[in-house]
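Q: Prediction below, plus the sequence it came from.
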Amino acid sequence: MAPKFGTSGLRGLVTELTADLITDYTRAFLEACPTGGTVHVGWDLRPSSPAISEMVIAAIRAAGIAAVREGALPTPALALSAMEAGHAAIMVTGSHIPADRNGLKFYVPGGEITKEDEREILMRLGQDWEIALRPGALTEGTQSAENYIARYVSGFGTDALAGMRIGIYEHSSVARDILIATVQQLGAQPVPLARSDTFIPVDTEAVDPATRTRLATWCAEHALDALISTDGDADRPMVTDGTGQIVPGDVLGALTAQALGAQILCTPISSNTMIDAMPEFARIERTKIGSPFVIAAMESALLADPQAKVVGFEPNGGFLLGFTAQGPAGPIAPLATRDCLLPILAPLTAAARAGISLSELVERLPARFTAADRLAEIPTDRSAALIEALASDPAQCAGFFDTLGKAEEMDRTDGLRLRFASGEIVHLRPSGNAPECRCYAEADSPERARALVEIHLGKLRDRLG
């Protein structure tokens, strides 16, 4: 996997993320984007992250810019710390991909970088970077984790989850201690589970059957009301109800938007269509997949109406808050980056306030169900070529989707998304940040959605090898 720069920043094999490459991308970012005079640096728990972080810090200081070493910290906590100070940030993480890979995520003082920022950074790569006569200052971050927790304790209140037993699937999530502390401060009893000293690449959109079984077993064994976790850098949540059934990220997004009183939703084309049947939402903006596209749609809505109650979310569960929302105990300020804690806490708190279980809260939503998975180690160009062939050749398309009949609607916003006469949806796309081909499906039952994914992943496997 050659280093690649896209919607989630720079990613590549650790062996190819050399000091020269890291320096080049860091310096290009510093020249292309505003920093507020300081850059905060954080990292996840994969083995290569601390060393890469020191390369980033060295490059920042060599440019004469101050650096704040934040340490191992969730991506949204790092972004919050930097944004509140009016500074930029760089997170060293490969998110959910395996430990032999890593990457950089870039943040300007206003939040995640945009597609225009990406282009500007790429244009500046490859320079002979000068070394400042006086290196930038280096300080240590000390309160970022505490401030991140306090954001939600003050918004939801110290009794928001009183009486609940909440499992924490710790694995190698950089947020594992924060999850425990947060639910405890909100009145729940945390039950830590399966802490790992080895990095585990948890993908909240593609949880394997063995892990699903473990989650259900833990819920039964420990009498849990819910179980929560995140991906590696904690910008994506994972939540199960009391039976261990995973609540998909776009369902968490709908519940969170509902609980916060949002009126405009910005979400990718792959998100569950249940939101179209929820009358409390005045407008829904569908985007390409990737947080920069969601953020662009949110910014457009806020430009038209600065008071708009707009939010964004993705099927992976990452949630972006675009307005000052009123929590049960106090205001929750906007945060223009994917967050894991808000879409964990808002649905759990809403269920607790209604006196029902999380599963009962989910059952109140329109009955549309999604599933997703992917084929790993598939070069992007091969996935893209197959999808283009299916989209442009009706005979190939009919053969590939032969169990579903003729497609009634084709959407090429991002990959190939087909809606069939049954109302079922299958969506294929190459991943934008990893050598993967992803498959999404939607149907009237969770079993049928999963079956659609399995059927079409099998067909992709036959075609792509």
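A: Nice, thanks for sending it over.

Q: Every contact and neighbour count from this point should use C-alpha atoms.
A: Will do.

Q: Hmm, Pro47 is touching Ala99, no?
A: Yes - when contacts are counted by C-alpha atoms under 8 Å, Pro47 is listed as touching Ala99 (7.3 Å).

Q: Which neighbours do those two have in common?
A: Shared contacts of Pro47 and Ala99, defined by C-alpha atoms under 8 Å, 6 or more residues apart in numbering, are found at Phe199.

Q: Would you mind telling me which of those two has the busier surroundings?
A: Between Pro47 and Ala99, counting by other C-alpha atoms under 10 Å, Ala99 is the more crowded of the two (21 against 15).

Q: which residue ranges form the strands in the stretch 351-465 of the chain?
A: 369-376, 407-411, 416-420, 425-430, 436-443 (DSSP state E, counting those that start in this stretch).

Q: Could you dump those strands into CSV with mean neighbour count and distance to Ala389 added?
A: Output for the strands of the stretch 351-465 of the chain, formatted as CSV (neighbours: other C-alpha atoms under 10 Å; distance: least, C-alpha to C-alpha, whole Å):
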stretch, mean neighbour count, distance to Ala389
strand 369-376, 22, 18
strand 407-411, 14, 14
strand 416-420, 19, 10
strand 425-430, 25, 12
strand 436-443, 25, 15
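
Q: can I get these in TSV with distance to Leu10?
A: Shown next, in TSV, are those (distance: least, C-alpha to C-alpha, whole Å):
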stretch	distance to Leu10
strand 369-376	18
strand 407-411	28
strand 416-420	25
strand 425-430	17
strand 436-443	16
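
Q: so what secondary structure elements neighbour the helix or strand encompassing Thr182?
A: Here Thr182 sits within helix 176-185, counting by DSSP states H and E. Judged by 3 or more C-alpha pairs under 8 Å, 6 or more residues apart in numbering; DSSP states H and E, the packing partners of helix 176-185 are helix 144-156, strand 165-171, strand 189-195.

Q: what about versus this one:
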Amino acid sequence: MKMVSVSEVMARSGVAFGTSGARGLVESMTDEVSFTYTCAFLQHLTNVDQFAPGTAVAIAGDLRPSTPRILAACAAAIRHKGGKVVFCGFVPSPAVAAYGFECAIPSLMVTGSHIPDDRNGIKFNRIDGEILKPDELAIRAEDVVLPNLFDNRGMLEAVPELGPVLDVESGYLARYLDFFGPAALKGLRLGIYEHSAVGRDVLAQIVEELGAEVVRLGRSEKFVPVDTEAVREEDRHLAREWALQFDLDAILSTDGDSDRPLLADETGSWMRGDVLGILCAQALEIEAVATPVSCNTALELSGAFRDIRRTRIGSPFVIEAMRILAEGSASACGYEANGGFLLGTPITADGRHLAALPTRDAVLPMVAVLAQARRKGATLSSLQAALPARYTFSERLKDFPTAESQFMLERLLQGTPADVLERLSAMFGSLAGTASAFDTTDGLRITFENGDIIHLRPSGNAPELRCYTESADAGHAEELNEQSLRLVAHRAAAEA
């Protein structure tokens, strides 16, 4: 037996909390590290009266090659702490979370979401929602006593059985069928871009049972890192080809753990996640919306919502703001630039009830917007065109160390506000003109006199620098993003 400090394990392994749980390189996420994190999570829940010996814990995973091994280590930790493992199989993150919330038991999902499969992670849920930042700090502070189960590589001596699979997908499907009804998507011909998304089969089943005709596309047994915020050029090309070839009304897809949506219109153009969030909130007639500072400002310009709160990037911050909004509103939701939609309050429409689901979900925004389009006899592109003309684009510099990103932003922000604006105008003036304001809620968000926006933010879970841009013209937003990243990369190289 030995005692380890979680904070020291984090520092040593490089497996740390980001915006969506603990993530790191697969080679660093040894059984011992995964076991330690799971024990610390359960110890924290013990301290807040949400776990005790005998408590069931629901677990599930995505389709990465490393996921079964990490799941086994998590299961061993649950049993070590006296819990009962409820293995839900390889299902969407929101499906296992919804089951946990319904049963008032903890849950966890082994997933690296959209990032390449040389990395993985563990997403933890309390009995009443995702772990938030205070929970993360408490977990970091835990000390864990480890049993003598690991070899010198941190691997379990014996791999435990995960047990029989509990079906949670049927309840997830019923959630949407009961609320929207079996004819909600009748007459629509929809493509499902399956790739390696863990929810590819249940997504197809949901839209079929809602009345749509389904065309399955692009299934892959090799993991494909689909990032809903930075869609790959090959996926853009495929969507345009598929829309034309199969005469589709839309194409639906998700990221790896199926909590972030990717929806293309009838032309095969992928919709931005923050636009999808606005349209979903409108379709559900939500009163109050929480969303990160990086998301499209058409939200405010639409005039459709009574209360709006802007937050730092990451579902924990959106959830915190959404909970505050829910206290004073009949209905509240949150969404992120990646399209993940969080329902903070129950919704009732036409006598049908949809329970709250305060974690990212990919199915609800896609189905709600498609059902709205069908009711109106409209195309997805026309729904989007009805919003104020604001367009966002995001990309990233890969292999850009977080420390380097942070150092660059610190240098740009030195001095008085006037000094900062002058420096930002000098750096980006050739791209966007004079800087008129800046926001440091999360990274550095710069607004220019012509209305353009450039937002730089170090990634919280990978060595990347993300850039979000916004403009009144879609093409210019993309061009501005490309030029901004090129300028930043050139400056970094010159200062190296």
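A: Thanks, I have it. All figures in this text were calculated on a predicted structure; none of them were measured in a lab.

Q: Give the aligned range of the helix holding Thr182 of structure 1 in structure 2.
A: Mapped onto structure 2 using TM-score structural alignment, helix 176-185 of structure 1 covers residues 200-209.

Q: What of stretch 241-250 of structure 1?
A: Taking TM-score structural alignment, stretch 241-250 of structure 1 hits residues 265-274 over in structure 2.

Q: That stretch: end-to-end distance?
A: 15 Å (C-alpha to C-alpha, to the nearest Å).

Q: In structure 2, what sits opposite Ala346 of structure 1 in the alignment?
A: So, by TM-score structural alignment, Ala346 of structure 1 is matched to Ala368.

Q: list the contacts for Gln326 of structure 1?
A: Contacts for Gln326 of structure 1 (C-alpha under 8 Å, 6+ apart) come out as Gly155, Leu260, Ile332.

Q: how about the last one, what's its match in structure 2?
A: Translated: Ile332 of structure 1. Match for Ile332 of structure 1 (TM-score structural alignment): Leu354.

Q: Surely its match and Pro346 touch.
A: Yes - using C-alpha under 8 Å, Leu354 of structure 2 makes contact with Pro346 at a distance of 5.6 Å.

Q: contacting residues for the aligned partner of Arg219 of structure 2 in structure 1?
A: Alignment note: Arg219 of structure 2 maps to Arg195 in structure 1; criterion TM-score structural alignment. Counting by C-alpha under 8 Å, 6+ apart, Arg195 of structure 1 touches Tyr169, Glu170, His171, Ser172.

Q: Which residues belonging to the match of helix 176-185 of structure 1 are considered buried?
A: Arg200, Val202, Leu203, Ala204, Ile206, Val207, Glu208, Glu209 (16 or more other C-alpha atoms under 10 Å).

Q: How about stretch 423-442 of structure 2?
A: Buried-residue list, stretch 423-442 of structure 2, by 16+ other C-alpha under 10 Å: 423-425, 427-428, 431-438, 442.

Q: On the three-state scheme, Thr198 of structure 1 is what?
A: On the three-state scheme (DSSP: H, G, I helix; E, B strand; the rest coil), Thr198 of structure 1 is labelled coil.

Q: tally of neighbours for it?
A: With other C-alpha under 10 Å as criterion, Thr198 of structure 1 counts 12.

Q: Would you reformat the contacts of Arg195 of structure 1 as CSV and include neighbour count and distance to Met1 of structure 1?
A: CSV is the format used below for those (neighbours: other C-alpha atoms under 10 Å; distance: C-alpha to C-alpha, whole Å):
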residue, neighbour count, distance to Met1 of structure 1
Tyr169, 24, 29
Glu170, 22, 28
His171, 23, 25
Ser172, 24, 23
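
Q: Next, the contact list for the counterpart of Pro292 of structure 2 in structure 1, please.
A: With TM-score structural alignment as the criterion, Pro292 of structure 2 lines up with Pro268 in structure 1. By C-alpha under 8 Å, 6+ apart, the residues touching Pro268 of structure 1 are Arg286, Thr287, Lys288, Ile289, Gly290, Val294, Phe313, Glu314, Pro315.

Q: what do you get if the cut-off is 10 Å, keeping everything else the same?
A: 250, 285-291, 293-294, 312-315, 413-414 (C-alpha atoms under 10 Å, 6 or more residues apart in numbering).

Q: and if you look at Cys103 of structure 2?
A: Contacts of Cys103 of structure 2 by C-alpha under 10 Å, 6+ apart are Ala56, Val57, Ala58, Ala97, Ile127, Asp128.
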